[in-house]
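Chemist: Okay, structure incoming, though there's no sequence with it:
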């Protein structure tokens, strides 16, 4: 199978089910941003995560493929694809609780810095927040599942505590934001 198809040469692509849309369509922007997020999680993994975060990151990358397919397929379309849902949120919340249990309580805003892996997770967190905003905007004109937005909201929180854990395990002190 060739990697190039030439079907997108005129600025269009296909949604699941074959509908052709412009590559600038907001639905395409939603799952393109989810793909970008997935890549930044991969970058964080390439720097070497703690075993705990590595296990979580692999699960997140797999979930983001489900999320991408969900975004590419309107919820009202009858399709045999996996969807993001309650079990995914519960898993994220469980991961958040598990990682947070190992961290000191947060009393200040923190600057997004630290190890390379922590910094990459912070970038992933900000891309996740952007993906969430784009999905919220897309829901105004597109049939986008609310569950996707809930998932992204929880995921950004998880990426934040994962970044904190990377720094904690590497004995890198957190840098507090100081208002001036």
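Modeler: Everything's here; your move. Since the model is a prediction, treat every value here as computed from it, not as a measurement. Numbers count the residues shown, from 1 in each chain.
Chemist: From here on, just use CA atoms for contacts and neighbour counts.
Modeler: Noted.
Chemist: hey, where'd the strands end up in this protein?
Modeler: Assigned by DSSP state E, the strands in the chain fall at 12-14, 20-22.
Chemist: Second structure for comparison follows:
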């Protein structure tokens, strides 16, 4: 498989099943934003390679699973309405995020005010990932009437919450400092 095909040189690309659309089509924006979020999660994980903590292996495995699911979410967004999706997001995927949020949240100090994205490099990068996922969610909401699987929006919504808690969790585990918002600035 060649990396370049030249088929997009005139501003169009193919969705799954070959339908051609402009590169600024909302579906392309949605799955492209999922790809961007996936890349930022990978960046966050790269900051954790040399770090050690008790459940690092489980954390890294979960994040790689999240990356795989996010890749599949992008494929669902790239599949035209009414066409078969080879891998389908399920309610269990959303529930798994919720369970993990609850586990991590029990270890964290309760929030008393907003916090700034800060602390350990991986934590700050997970905050970046969270904001990119929120953008993907906003685009997916715009497409919602064209989506065969309404769980896409729910998953992206929950994933941004998951990444927020993951950022806080990494700060806690690795000694990163959460910077509270100073409302008087």
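Modeler: Received the coordinates, thanks. Bear in mind that the values here come from a model prediction, so they are computed numbers and not experimental data.
Chemist: With distance to residue 4 of the first structure added, can I get the strands of the first structure in a markdown table?
Modeler: Shown next, in a markdown table, are the strands of the first structure (distance: least, Cα to Cα, whole Å):
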| stretch | distance to residue 4 of the first structure |
| --- | --- |
| strand 12-14 | 13 |
| strand 20-22 | 17 |
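Chemist: Export those as JSON lines, with columns for distance to residue 166 of the first structure and mean neighbour count.
Modeler: Below are those laid out as JSON lines (distance: least, Cα to Cα, whole Å; neighbours: other Cα atoms under 10 Å):
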{"stretch": "strand 12-14", "distance to residue 166 of the first structure": "38", "mean neighbour count": "16"}
{"stretch": "strand 20-22", "distance to residue 166 of the first structure": "40", "mean neighbour count": "14"}
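Chemist: now for the ones you listed, which one comes closest to residue 130 of the first structure?
Modeler: When the strands of the first structure are compared by Cα to Cα, strand 20-22 sits nearest residue 130 of the first structure, at 20.7 Å.
Chemist: how far apart are that closest one and its match in the second structure?
Modeler: Compared with the second structure after fitting, strand 20-22 of the first structure deviates on average by 0.6 Å (mean Cα distance after the TM-score superposition for the first structure).
Chemist: now that strand: which residue numbers in the second structure?
Modeler: On the basis of TM-score structural alignment, strand 20-22 of the first structure is assigned to residues 20-22 in the second structure.
Chemist: What lies in contact with the matching stretch?
Modeler: Residues outside stretch 20-22 of the second structure that contact it (Cα atoms under 8 Å, 6 or more residues apart in numbering) are 11, 12, 13, 14, 15.
Chemist: I figured the third one hits residue 7, correct?
Modeler: Yes: shown here, residue 13 of the second structure and residue 7 form a contact pair, counting by Cα atoms under 8 Å, at 7.1 Å.
Chemist: so what sits against both of those two?
Modeler: Counting by Cα under 8 Å, 6+ apart, nothing touches both residue 13 of the second structure and residue 7.
Chemist: Tell me how many other residues surround the equivalent of residue 138 of the second structure over in the first structure.
Modeler: In the first structure, the residue equivalent to residue 138 of the second structure is residue 133, according to TM-score structural alignment. For residue 133 of the first structure, the count of nearby residues is 15 (other Cα atoms under 10 Å).
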